[in-house]
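In: Take this sequence and fold it.
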Amino acid sequence: MDIKVEMRVVNCPLCGGRRSEPLYREDPYQMVRCSNCQFIFANPRPTLDFLYDHYQRYFPEGEEEREAWRKMMKPVFNRAAQLILKYRERGRLLDVGTGFGFFLEEMRKRGWEVFGVEISQKAITYAREVLGLTIYSGPFETLSLRDEEFDVISGFYVIEHLPEPMKFLRKCYTLLKPDGLLFLRYPHTTPIKTLLRFFGIENRLYDLPSHLSDFSPKLLQGAVERVGFHRVQHLIGGYTLPKPLGKRVASIFFGSLSEGVFYLSGRHFLLPGVSKSLLAFKGERP
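Out: This is a model prediction of the structure:
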């Protein structure tokens, strides 16, 4: 059964620009490129009410699917934990879009005081009742939390889902302690879309309407620096392990390839099209 989606036209979420050029369609949705800053985002896009309902159905229901989700993300979570521990041995961590809370569980094992933010009620229930985690319910940007409360804020595959990524980054800045650490994991889909289109291969890799934007490392770094973060690092940060064998092999191959290229280039070259991690520290507000 088709679901009627109410859509609205928006300005560029990064620079506020009104002009854009169509880039790709994944009916009934469309990704465009801002004519001013080159940011790629969904326009028009679904309403906030539609997106909230969408995320109530986003996560898997059964235990088997939930465990597959845990196993898929475990290598990335472990790499992120190791990286964070290089800079902070202990502290208070907030994970935004925490899902079932599996990253919080990993950091709690390492002695951290952990908190999560989530809007999916089924994920919140599991994280609270099964894992015993502290989870804030609702959109992150509207939560009432104390300023400078956290040593680390993390977000795994979250920023591309957000209607207002700059508002999210400003909130992260406000909640972090001085010199606090921001860790973001994000996809970089457009180079793969471009390659597949060259070969005439149809796909829906943007995963609309779940993903509302596609950040390049350059644009994401510019966004976090504009908010006041500095000492920005981009890393490959491991790869996921999806359950389907073909996707798992592809993830391992391209993840390993991108890691190799990154380190052989002296940590300068990030292979386009693969997921990446960003690490940044809170500096003086500009």
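In: going forward, measure contacts and count neighbours with C-alpha atoms only.
Out: Noted.
In: quick one, helices of the stretch 101-250 of the chain?
Out: In the stretch 101-250 of the chain, helices defined by DSSP state H, counting those that start in this stretch lie at 102-109, 121-129, 165-175, 190-198, 217-227, 245-264, listed in chain order.
In: Would you do the same for the sequence below? I want to compare the two.
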Amino acid sequence: MFLRCPVCEREVEEGKYTETYVSPFNNQEYKLYHCNSCDLQWWEPLKIIPEFYENEGEEGYLVFHLGIREELREDHKIFFDKLPLKSGRLLDVGCGDGIFLKEAEKAGFDVWGIDLDKKSIEVCQKKVGLEKHLPYEPEGVCHIR
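Out: Next comes the predicted model:
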């Protein structure tokens, strides 16, 4: 049996996962797959559980909800160092508490954020003054490419 890569839709053998993880939140087993064609790594099943984020199933989400994080993560810093663009419309998918959006706005971008965690969106709006957020509605997205 085969799975399809969520990005390039190439076939990946179902038994060729690289890692497993059992979530203490829901006892679900997740398998990490790698697509050799586009180099994407993703977990199966692709199941979103909003309550996990909103109930602070991981310590990091409590930090998002309190709005106390003040420093960008290293991958965010690299984004600003490496991206050739210095302005334009920027959508942060999984914007969390908005710290990245705040920095992107300072850098000259017209920022938008989307997150499935309503508590993080509230913090993001307060922290960034962001009114242009997109509520995550799984049934409202038919295709992203």
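In: Now the residue nearest in space to the middle of structure 2: closest residue in space that isn't a chain neighbour?
Out: For structure 2, Gly94 is the residue whose C-alpha lies nearest the centre (C-alpha atoms, centre = their mean; 3.4 Å). Nearest non-adjacent residue to Gly94 of structure 2, counting by C-alpha to C-alpha, 6 or more residues apart in numbering: Asp115, 4.5 Å away.
In: my guess is the one you found contacts Gly98, does it?
Out: No. Taking contacts as C-alpha atoms under 8 Å, Asp115 of structure 2 lies outside contact range of Gly98: 9.9 Å.
In: out of the two, which sits in the busier spot?
Out: Gly98 (30 against 22; other C-alpha atoms under 10 Å).
In: What lines up with the more buried one in structure 1?
Out: Matched to structure 1 by TM-score structural alignment, Gly98 of structure 2 sits across from Gly101.
In: show me the residues around that match that make contact.
Out: By C-alpha atoms under 8 Å, 6 or more residues apart in numbering, the contact set of Gly101 of structure 1 is Gly116, Ala123, Ala127, Leu131, Leu133.
In: what does Cys124 of structure 2 give?
Out: Cys124 of structure 2 touches Gly67, Cys95, Gly96, Asp97, Gly98, Ile99, Leu130, counting by C-alpha under 8 Å, 6+ apart.
In: before we move on, back to that, ok, so of the contacts of Gly101 of structure 1, who is nearest Val152 of structure 1?
Out: Gly116 (11.6 Å; C-alpha to C-alpha).
In: The closest one: how many residues sit nearby?
Out: Counted with other C-alpha under 10 Å, residues neighbouring Gly116 of structure 1 total 27.
In: again with Arg10 of structure 2
Out: Using other C-alpha under 10 Å as the criterion, the residues surrounding Arg10 of structure 2 number 15.
In: Distance of the residue nearest to the centre of structure 2 relative to Pro50 of structure 2?
Out: Gly94 of structure 2 sits 12 Å away from Pro50 of structure 2, going by C-alpha to C-alpha, to the nearest Å.
In: Residues that sit against both of those two, list them.
Out: With C-alpha under 8 Å, 6+ apart, Gly94 of structure 2 and Pro50 have common neighbours Leu116.
In: circling back: give the equivalent position in structure 1 for the residue nearest to Gly94 of structure 2.
Out: Using TM-score structural alignment, the partner of Asp115 of structure 2 in structure 1 is Glu118.
In: I'd say its match and Thr134 touch.
Out: No. Between Glu118 of structure 1 and Thr134 there is no contact under C-alpha under 8 Å: 10.6 Å.
In: Tell me which residues touch the residue nearest to Gly94 of structure 2, please.
Out: Val93, Gly94, Cys95, Gly96, Ile121, Leu134, Pro135, Tyr136.
In: Just the buried residues out of these, in PyMOL syntax.
Out: Only the buried entries of the contacts of Asp115 of structure 2 go into this PyMOL selection, using 16 or more other C-alpha atoms under 10 Å:
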select buried, resi 95+96+121+136
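In: Make TSV out of the contacts of Asp115 of structure 2 and add distance to Lys31 of structure 2.
Out: Shown next, in TSV, are the contacts of Asp115 of structure 2 (distance: C-alpha to C-alpha, whole Å):
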residue	distance to Lys31 of structure 2
Val93	22
Gly94	21
Cys95	25
Gly96	24
Ile121	29
Leu134	29
Pro135	28
Tyr136	24
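In: Closest one of the contacts of Asp115 of structure 2 to Tyr21 of structure 2?
Out: Distance to Tyr21 of structure 2 across these (C-alpha to C-alpha) is lowest for Gly94, with 21.3 Å.
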